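S.K.: Have a look; sequence and predicted model below, questions after that.
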Amino acid sequence: MTAWTQSPRKVAVIGTGVIGNGWIIRFLANGFDVVAYDPVEGAKTRTTQIINNAWDSVEQVGLHPEADQNRLTFVSSIKEAVKEADLIQENVPERIELKQQVLADIDQHAKQDAIIASSTSGLKPTILQEKMDNPEQLVVAHPFNPVYLLPLVEIVGGEATTQNTINKAYQIYELANMKPMIIEKEIEGFIADRLMEALWREALHLVNDGIATTEEVDKAITYGAGLRWAQMGPFMTFHLAGGEQGMRHMLEQFGPALKLPWTKLEAPELTDELKECVINGCESHAGERSVAELERKRNEFLVKLMDLVEDYWP
């Protein structure tokens, strides 16, 4: 694996929405210098507030000795943001034309050896590379919200991406205390989102068909599958379900049931009625708790859960 000639510690974050701010916090917490650019009015103020709200959580996870909120700088152009960055993390909305335009602009001003990474949750990197002069520098680096706590990042190269770029991206995300995963073959939605999307589609069917409420679906995951998946994931969970013979017996015993029409693969039509049912169910379940309060509770939980996962599963 090709190594960096020096420790890469300069990052540019383009777009400071939920994901962009999550990246900023993660990089600051792990001792990076961060330069941010977002043309939206009030972006810097919102980012400062979000950092302040999340910093207690990242402190509990553990800060790099050089972690410092003051290592963040906001600038007024993409050119100024990316000119010295080792890694440029793009986080603009999921519109192909917009992303292609922004990535081409980044490409014009980035260093020759910089990694240009898109946080897209589903667009193929080969499509994103189309308007770049140096497409070999681009990878998809798809994180999970909240980025400053959840360590997984899916790294995907496009047709023009070099292996050297992928290797260097892997190294820099490891320096940010993440658990990078290289996806060898690009597909829409990558891995984790495709798995979550399948579950989401089935959940919508259960609500739409009047079989379960949104609260009951959440309860089924929270106190059933979710507890097991947090430790081992679906394959090892089913391996244990097979008893002493593990997955071999599990597939022999329960494999034929896969042909039964238990699930509906296509999503239900998202009618106004279904949307209102889902929205009302979520708002009722949340009760008087604001999104900010729920986020704080989620962060506290994730910090404790990640410690457990590290203790009980490599």
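M.R.: Sure thing, it's come through.

S.K.: Going by C-alpha atoms from here, please, whenever you check contacts or count neighbours.
M.R.: Will do.

S.K.: And the strands in the stretch 51-200 of the chain?
M.R.: Under the criterion DSSP state E, counting those that start in this stretch, the stretch 51-200 of the chain contains strands at 72-74, 87-90, 115-118, 138-142, 152-157, 179-183.

S.K.: which of those sits most buried?
M.R.: When you average the neighbours per residue for each of the strands of the stretch 51-200 of the chain (mean count of other C-alpha atoms under 10 Å), strand 138-142 leads with a mean of 28.

S.K.: Relative to the whole chain's centre, how far out is it?
M.R.: Centroid displacement of strand 138-142 relative to its chain, using C-alpha atoms, centre = their mean, to the nearest Å, is 11 Å.

S.K.: Tell me the helices and strands packed up against that strand.
M.R.: The contact analysis (3 or more C-alpha pairs under 8 Å, 6 or more residues apart in numbering; DSSP states H and E) places strand 138-142 against strand 115-118, helix 125-128, strand 152-157, helix 163-175.

S.K.: The longest one relative to strand 152-157, how many degrees between them?
M.R.: Counting by axes from the mean of the first three to the mean of the last three C-alpha atoms, to 10 degrees, helix 163-175 points 170 degrees away from the direction of strand 152-157.

S.K.: sorry, back to before: show me the one of the helices and strands packed on strand 138-142 that comes nearest Met196.
M.R.: strand 152-157 (14.2 Å; C-alpha to C-alpha).

S.K.: Second structure follows, compare the two:
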Amino acid sequence: MSVSEIRTVAVVGTGTIGASWASLFLAKGLTVRCYDPSPDAEKHSRAFVERAWSALAQLAPVPPLDHAQARLSHHPSVETAVDAADFVQENTPELLDLKRKVLTEIEAGLRPDVVIASSTSGLMPSTMQETMARPERFLVGHPFNPPHLLPLVEVVGGRHTSAQCVTTAMEFYGLLGKRAIHIRKEINGHVANRLQAALWREAVFLAAENVASVADIDAAVASGPGLRWALMGPHLTLHLAGGEGGIEHFVDHLGPAFTAWWAELGTPTLDPSTRDLLVAGISQGVGSQSVAQLAEDRDKALIKLLRAIKPLS
């Protein structure tokens, strides 16, 4: 079906990620049909939408909250949630057998031309789609948390995913204001989480080697390259670092130094002592602030940052 014809989205699994997706879909004027086995699922998702609404309103015009809530519904089964859907976003726990079971249930109630996207961060689409009746319409649409604020979505097709399915998902996410990137080859962790894992590995190594405190290592990122990375990725950042000669000059002149540093990067393990070190370091850095308060402060800052960099995107 045409992307312009997508009016109703089914959200299967309404935990933190699913409720966040639902908030974004509602903000863009779509109807959202949900399924989640938790008895408190509807209460949770409606409360999440209410909390997210003021943040979404700061980024773009949104309809009145009561109008949005009227377009949100919860259903007693997967089949009834998806039977009127034009797009499906699946957000169930990262368990392969569960995912396959849910995909079977989705297909049982869904029109044959509708794309099914999974928010999975770790499972391979080819593995997930092996038991599907129509695997060509399945792919991974992995967001970064929180999906209603962060624009990144990684679109990953499996062995049997059609090119049209990928195109539809990319265009649909784009219409929502997301920055969809096409991952052309299946790989564990996709792209963004692998980059995040690589940085964290070295950050853990530096902490374990007592090179700097956990808080100071975080500050080294947040107050330095992290600010540039909010505007552009590592390749373009270093292209500018090369001056007029760009990335060619940078590689020729500083490439050997980076190569030497790569050879010295650490390979830490998250053993009990390292775990205790990280827990103590975070505790010392955040003091009495709760996770909820930190997340709220993060989201407020994210909104300001997204509004500031919007002209650059």
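M.R.: The structure has been received and is ready for your questions. Here the structure is a predicted model, which is why all the values come from computation and not from measurement.

S.K.: could the strands of the stretch 51-200 of structure 1 go into CSV alongside distance to Leu260 of structure 1?
M.R.: As requested, the strands of the stretch 51-200 of structure 1 are exported to CSV (distance: least, C-alpha to C-alpha, whole Å):
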stretch, distance to Leu260 of structure 1
strand 72-74, 54
strand 87-90, 43
strand 115-118, 39
strand 138-142, 34
strand 152-157, 32
strand 179-183, 31
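
S.K.: Any idea which of these gets closest to Leu305 of structure 1?
M.R.: With C-alpha to C-alpha, the closest approach to Leu305 of structure 1 among these belongs to strand 152-157: 14.4 Å.

S.K.: Quick one: work out the angle between that closest one and strand 138-142.
M.R.: 160 degrees.

S.K.: Which strands and helices lie in contact with strand 152-157 of structure 1?
M.R.: Under the contact criterion of 3+ C-alpha pairs under 8 Å, 6+ apart, strand 152-157 of structure 1 touches helix 125-128, strand 138-142, helix 163-175, strand 179-183.

S.K.: so how much does that strand differ from structure 2 once superposed?
M.R.: By mean C-alpha distance after the TM-score superposition for structure 1, the fitted strand 152-157 of structure 1 averages 0.9 Å away from its aligned residues in structure 2.

S.K.: ok and that strand relative to strand 179-183, angle-wise?
M.R.: On the basis of the same axes, to 10 degrees, strand 152-157 of structure 1 is oriented at 30 degrees to strand 179-183.

S.K.: Glu188 of structure 1 is nearest to which of the helices and strands packed on strand 138-142 of structure 1?
M.R.: Relative to Glu188 of structure 1, the nearest member of these by C-alpha to C-alpha is helix 125-128, separated by 9.6 Å.

S.K.: quick one: that closest one to structure 2 mean distance?
M.R.: Averaged out, helix 125-128 of structure 1 is 0.7 Å away (mean C-alpha distance after the TM-score superposition for structure 1).

S.K.: how about the residue lying farthest from the centre of structure 2, secondary structure?
M.R.: Most distant from the centre of structure 2: His253, at 35.5 Å, with distances by C-alpha atoms, centre = their mean. Judged by DSSP: H, G, I helix; E, B strand; the rest coil, the three-state class of His253 of structure 2 is helix.

S.K.: a markdown table for the helices and strands packed on strand 138-142 of structure 1, including distance to Ile50 of structure 1?
M.R.: What follows is these, written out as a markdown table (distance: least, C-alpha to C-alpha, whole Å):
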| stretch | distance to Ile50 of structure 1 |
| --- | --- |
| strand 115-118 | 21 |
| helix 125-128 | 29 |
| strand 152-157 | 21 |
| helix 163-175 | 22 |
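
S.K.: For Glu184 of structure 1, find the nearest of the ones you listed.
M.R.: Set against Glu184 of structure 1 and scored by C-alpha to C-alpha, these come closest in strand 152-157, at 6.8 Å.

S.K.: Where does that closest one end up in structure 2?
M.R.: The aligned range for strand 152-157 of structure 1 in structure 2 is 152-157, by TM-score structural alignment.

S.K.: buried set for stretch 5-18 of structure 2?
M.R.: Buried residues in stretch 5-18 of structure 2, counted by 16 or more other C-alpha atoms under 10 Å: Arg7, Thr8, Val9, Ala10, Val11, Val12, Gly13, Thr14, Gly15, Thr16, Ile17, Gly18.

S.K.: quick one: which of the residues you listed is nearest Ser121 of structure 2?
M.R.: For these, the closest approach to Ser121 of structure 2 (C-alpha to C-alpha) belongs to Ile17, at 11.2 Å.

S.K.: give me every residue that touches that closest one.
M.R.: Remark: with contacts taken as C-alpha atoms under 8 Å, 6 or more residues apart in numbering, Ile17 of structure 2 is in contact with Asn91, Asn145, Pro146, Pro147.

S.K.: Tyr35 of structure 2 matches what in structure 1?
M.R.: Aligned by TM-score structural alignment, Tyr35 of structure 2 pairs with Tyr37 of structure 1.

S.K.: For that match, list the residues it contacts.
M.R.: Listed by C-alpha under 8 Å, 6+ apart, the contact partners of Tyr37 of structure 1 are Ala12, Val13, Ile14, Gly15, Thr16, Phe74, Val75, Ser76, Ser77, Ile78, Ala81.

S.K.: Filter those down to just the ones in helices.
M.R.: Among these, the ones falling in helices (DSSP state H) are Ile78, Ala81.

S.K.: That'll do, ta.
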